[in-house]
Every structure is written in C-alpha cells, then in structure tokens.
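Asker: Generate a structure from the sequence data that follows.
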Amino acid sequence: MASLLSSAIASLAILPGIAHADVSVLYPASTLKTDAPFTITLLLDNPDKEAATITVPEQLHANISNADFPQLPITLLRADHSTGAIEVKPGGFRKVAYLARLPPNLRGTIRVQLTGFDTAPVLIALDSAANKSPAADPSANGTETGPTPTAAPVSVAALAASQVASPGGQDAASTALLRGAEDRLSPYEPMYFAVGKNGDTTAKFQLSFKYRLGLPKDPTSRALLDNLYFSFTERSMWDLSADSHPFEDSSYMPSLFYYVPDTDVKASWFSKLGLESGLRHESNGKAGDESRSMNYAYVRPILHFGDPTKGEWTVAPKLYYYPVDNNNPDMHQYRGYVDLDVAYGTSDGWQLAGTLRKGTKADYGSAELQFTYPVAKVWAGAGGYFYADLFSGYGENLLDYNKHSNQVRVGYSITRQNW
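Answerer: Take a look at the predicted model:
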C-alpha cells in the first residue's frame, strides 16, 4: 500500500481539537487496485520546540461519487486501534493511516471528498486489472524524524469485520450503494436546457438516463448479461416565439445495449478502451406526412487518451447499420453511417465535446459542439454546468432531418458527456 500513497500533500488543514500541530492529508495515488484497502494518511507535524501529545480520532469520514451514483458515505478506521494519543518530538512528524474497504461493485473513476477537513476533492481511478498484492504499512512511506509508530496496520479481514460492526461502516455503505447509486439508474447522454435566437427564439432540451439490467458480483465482469443496459432519451425543440409556444418536434429514443467502460484491452497509444453496442429506435411520435421513424444497430468503441484529472481526449466513432425497412429510406443520405464523437477536458473543469456526421451525398452532414463549465467554479456548492451549443448542418431534429440550419444556444446542463 505504501506504493499507492501520493508523495504530494493534498491540502493543509487543522484538525479540530488538536493543539500545537499542523495536519496534512495524504491521499492514495491517482490509480488504486480494486482489491486493496482505500487509505488516507494524516501527517502530524510538530513545529514547536517541545514534544507534543496529539489525540487523533478513531474514524475519518468521506463521501465518494462518480457517474453511476451521486454520493456514498464511507468510514475509514484508524490503523492503530490501541490508542489515539500520538507523541511527536520537537520539530518531528508522525503519520497515522486510516483504512476502508470500498464496496466491491465500484468501478471506474471515483471522486473522494474528505469531510471535516478543508481539502479539495480528488479523483481516483479503480484499476481492476492491477496485480493483487498484500497491503503494506502506509507509515513506512518516507522518513520520519519522530518515533516509529508501534501499531501494526489493520489486516483486510480485521478491517472488514470492524467495518461491519461499526455504525455507518462499509456494510451500511454497500447497502446504500445497492439501494441508491447501483439502484442501476444513472445518466446516459447529456441532459440540458438551452435557448437561442436565429430568426425565431427556440429552446432545445434533452433528458436521458440508462438502467443497468444486471448487477454482477464481480465488478470486472464483461459478460453480456452483466453489462446490459436499457436507456431512454428525449430531445425536444420548443418554439418560444409563437403565441402558444408550441413544441416543434420531439424525438424519443429507447435503446438496448451492451456497455463496458473499460474492456481491459491495453496499448501504448491509448489509456483506456471502452465499448458500447446495441439497438436503437428513434421516432417523433407523429403521424402522416410529419411522421419520422428509424431503427438501427450500432457499435461504438470509446478510446481515452491522457489523464481525466489533467486533460483527457475521448474519441468514440459510432458505426450504424440501417435495416432496409426503415420508414425514412433517405435518412442515411443526411446522417451517414458514422458519427464521430470527440471530447476534451478535465473531470472537474471545462469540457468541449463535438459530434461530426457526414452524409452519403456531397453537401449533407452536420457538426455540433457543446461547451460545459462547472457552475461550482463560480458558485460554490452549486451543481451542473454552464452550457453552450453550436449546431450547423442537416437534421437537428427528426422532423427537419432534410433541412439545413445554423443555431447557437446557451443554457444549463445537469450532466455532460461522460463515457
């Protein structure tokens, strides 16, 4: 576990109730093995000329979240259960490790926010492909000028037993995960509301979610039934200039698909490869001459380049197959057979995402760009994103799939592109 500790101090905070000591927080590195205990280490620094006895709590509390669930509390237990009093020599420092066993069905990148400390949240990628290794004593990392801690680190078995016995521990956390985040419901495509004016004033909004049909015991499973999803997306165009403010058109898009965020396929030129493949229906729910409907099968590899905390490229070409009985047989002339989805940004900063389409005829196709920026960067504690959308080309909605338009809209996004 010592190798998992970051050498940098995440943030400086004063622990309530501790006198004559500075307390720094050391988080794990940006990648954590799924089989390893999650560890946060407090670095106790005594700048005084006299020895200090520092009392540390038995537990620390943190909240974790990712795209599949909004928030899950976890409790970290102090590695030394015999005493909470730590003696630190003058000008010396000591480390105190706190461990937690994360729920086994977690995967992907998690956001960790330690409560009770003035520290920024950190992002940690769970590595299911990493080799298993026994946990080591986090206090062995680095050289200390104070005395060496005498307590041994908590074993995995003891950690699991103590977490179950402790109120609000990981047993409760696992239950919360199954009932909440892994209630199987999570965002799918971006959800937003935006308004723009190009002649008439129009609004466009989208709602989208996915539901995981199976919930495997093994989070690394890539079996078909363990990673099968149902999704529903609705995109609507709203005419705000007309007297009655009618909806111009709405598209309803149910899907059934297989999805894994990480196939565990490795190469030197990309950091991660995900995969999505399935069936989708799109229709606008109208009859007669305004009826628009299509069905298609698709496959979409999702390639990641870089680090999501520093700047990551995502490239996801989506390849279509249209059946011959499609209700609008010329649709492919405007939409083509491939969408190229590209995004760049950081997980806690701005993101620019684009979708490019090329129809089968020379001048047909479209380009859409979406820019998002976290509202919390401007208004602390707020959720969602500032949103701007640029569309140019054919088929911004199903009704007008064969009409060209140019439109800029701005608004608010609840979620954004997140593969």
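Asker: from here on, contacts and neighbour counts on C-alpha atoms
Answerer: Fine.
Asker: Number of residues surrounding Ala287?
Answerer: A count of neighbours around Ala287, defined by other C-alpha atoms under 10 Å, yields 8.
Asker: how about this one, so we can line them up?
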Amino acid sequence: MKKLLFSCIITSIAFCFQNLYSQGITEKMVDSLIKEAPAFSIHKDNFFISGVPLNEEITKSTADAKYQISFKQLMTRNTLPWDTYLFLTYTQKAFWNIYENSSPFQEINFNPSIGFGKPVYNKNNRLVGLASLMLEHESNGRDSIFSRSWNSVNLEYSFMLNPKLKLTTEAWLPFSYKTGNPDLLDYIGLAEANLEYDIIPKKFMAELMLRKGLEWNWKGAYRARIFYRPFKMSNQYFMLEWFNGYSESLVNYTEHVNMIRVGYVIKTNELDILKQ
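Answerer: Next up, the predicted model:
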C-alpha cells in the first residue's frame, strides 16, 4: 500500500503542476507535427563520457567510460483510440573499464520497451503535456550470481513549468524482479523526477535527476548534467555529468557510486514539442 501510494502522489503532483504554465500549441498543430515526424528517431540521449570517482582513489580500475545508445520507432501515428500512438524503444547503456588492460566491460544494460503515447491538452485545446504508458524490461545479460533483471509498467508525464523549465516524472509498477535483486526497490524506489532548465536555449542547459529508494534512509540517487552546444544547427553537445548514489548500473546496484564524467552527447529532441 505504501508503494502504491507513493507512485500515486508523484503522478498527482505532476498533473497539478502542469496547470502553472500552459501556453502550448494547438491540437491541430500537434497532429500535423506527429504526422510529419520521422518514424525512427532518438529516444534518450546518446552519449560517450569518461571520468573518475570522487569518493575513492583514482586508478585504472576506478576510472571508466560510460556510453548509451537509444532509439525510438513509431509503429502508428495518432490513429489509435483516444488520440494515442504506439511506439517501440530500445536503450543500451554500457560501463566500460577502458583504462584497464584489455579494456573489459564491467556491464552492459539492455532496456527495450513498448508503449502508448498521448498528447495532453487543456480546455482550450492547447498542448500542456506528453504522457506515455510503457511495458519495460531491463537486464544486464549476465548469468549466475551476476544476473540482474526487472520488468515494469511505467507511467511518464512531461510538461513545462515555465518557458525554460521542463519537468518529467516517471512512476513504475515493477514485477518479476525478485530473482537476483530482491531488494532492488530499496535502492531505486518507485519513481523519479527529471528537471531540465534552458540557461541559454539551444546552447547551454542543465539537468537534474532525483530518485529515492523505498526505505527510510538516504539510499537513492541524484544526477546533475550540464550541456554546452558548440555548433549551430546541430543536436551535438559536450556534457559534464555528476552521478552520486545507488543503482547507476544493475550489477552493483547496492554499491554507492560518486562519479564525475565528461564527454560527447547527441541529444534527443523528443520533448521539444512542449517548448513551441
């Protein structure tokens, strides 16, 4: 009951906050943009970054590289009931001990999903948010005592708090996760929030992710990112990332991580429709 209540609170807060700012484009314009959008696109940010720990000695074993590849395929446009559309996503995140001899991979996480997306409008038929309901799987593709996997039904909602500040909240109902990682929720919780602020639109921006485990302790995580775009007419950025907390990877989800990394990112424009 406590878990369900927590997820409901997070989702309710998101829908309440969306009313603070609603100056979106019309439903007709949204329909047109969805019809014209490419079927294949970037889902989450694609990046390659490398860095060092802040809470232990810097060595070839503790320094690493992290990269992510993520894409989305629209299966339908806005032709399904209730103005929804069907999509598939795939995200792969890897942790690479690139500075060690033979440069082994510490872990590769695989995260496919299938879901429904829906634009949300106010009473004036203006876009105020984007919602999605997804069935997700995440695993690290390993066996024995190193095997980690979980499945979930996720509800995500994104909206603008003001012209420069976007909030994305995501709550999940997990299942089939107790083999290999029975206490996973104590570290990842049931929801997370992501804030993105445009310091200089399309040039310089900051991001903050917050996540809290279920137990009454400090287990959870926050991740801060700063993006800088050096080139015009491009979605390529330099990124500085600081991750502090638990469950950055699945195999070591119970271990505290405090890493700072820098590198190159191709940013997604999936939610830019909210800024129009």
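Asker: Helices along the first structure, start to end?
Answerer: 156-165, 170-179, 331-335 (DSSP state H).
Asker: which of the ones you listed is buried the deepest?
Answerer: helix 331-335 (a mean of 21; mean count of other C-alpha atoms under 10 Å).
Asker: Which stretch of the second structure lines up against that one?
Answerer: The aligned range for helix 331-335 of the first structure in the second structure is 184-188, by TM-score structural alignment.
Asker: how much space between the counterpart of Glu107 of the second structure in the first structure and Ile86 of the first structure?
Answerer: Using TM-score structural alignment, the equivalent of Glu107 of the second structure in the first structure is Asp249. Distance of Asp249 of the first structure to Ile86 of the first structure, given as C-alpha to C-alpha, to the nearest Å: 67 Å.
Asker: For the match of Glu107 of the second structure, grab the count of nearby residues.
Answerer: 19.
Asker: contacting residues for the residue lying closest to it once chain neighbours are set aside?
Answerer: The shortest distance from Asp249 of the first structure to any residue other than its chain neighbours is 5.4 Å, reached at Met237 (C-alpha to C-alpha, 6 or more residues apart in numbering). Counting by C-alpha atoms under 8 Å, 6 or more residues apart in numbering, Met237 of the first structure touches 202-205, 247-250, 397.
Asker: Met237 of the first structure -> the second structure?
Answerer: Per TM-score structural alignment, Met237 of the first structure is aligned with Phe95.
Asker: ok, longest helix in the second structure?
Answerer: Per DSSP H, the second structure has its longest helix at helix 2-17.
Asker: Remind me what that one packs against, helices and strands.
Answerer: strand 149-162, strand 165-175 (3 or more C-alpha pairs under 8 Å, 6 or more residues apart in numbering; DSSP states H and E).
Asker: In the first structure, what range does the first one match?
Answerer: In this case it means strand 149-162 of the second structure. The aligned range for strand 149-162 of the second structure is 293-306, by TM-score structural alignment.
Asker: Off-centre distance for that stretch?
Answerer: 19 Å (C-alpha atoms, centre = their mean, to the nearest Å).
Asker: just stretch 331-346 of the first structure next, same as before
Answerer: That offset, for stretch 331-346 of the first structure, works out to 22 Å (C-alpha atoms, centre = their mean).
Asker: ok, how many other residues are close to the residue nearest to Thr31 of the first structure when sequence neighbours are not counted?
Answerer: Spatial nearest neighbour of Thr31 of the first structure, excluding adjacent residues (C-alpha to C-alpha, 6+ apart): Ala125 at 4.7 Å. Ala125 of the first structure has 18 neighbouring residues, counting by other C-alpha under 10 Å.
Asker: next one: Leu303 of the first structure
Answerer: The burial count for Leu303 of the first structure: 21, using other C-alpha under 10 Å.
Asker: Can you name the residues that contact it?
Answerer: Neighbours of Leu303 of the first structure in contact, by C-alpha under 8 Å, 6+ apart: 270-274, 314-316.
Asker: Glu276 of the first structure versus that one, what's the distance?
Answerer: 11 Å.
Asker: Equivalent analysis for Asp389 of the first structure, please.
Answerer: 25 Å.
Asker: picking up where we left off before, any chance of the helices and strands packed on helix 2-17 of the second structure in JSON lines, plus distance to Pro53 of the second structure?
Answerer: Shown next, in JSON lines, are those (distance: least, C-alpha to C-alpha, whole Å):
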{"stretch": "strand 149-162", "distance to Pro53 of the second structure": "26"}
{"stretch": "strand 165-175", "distance to Pro53 of the second structure": "28"}
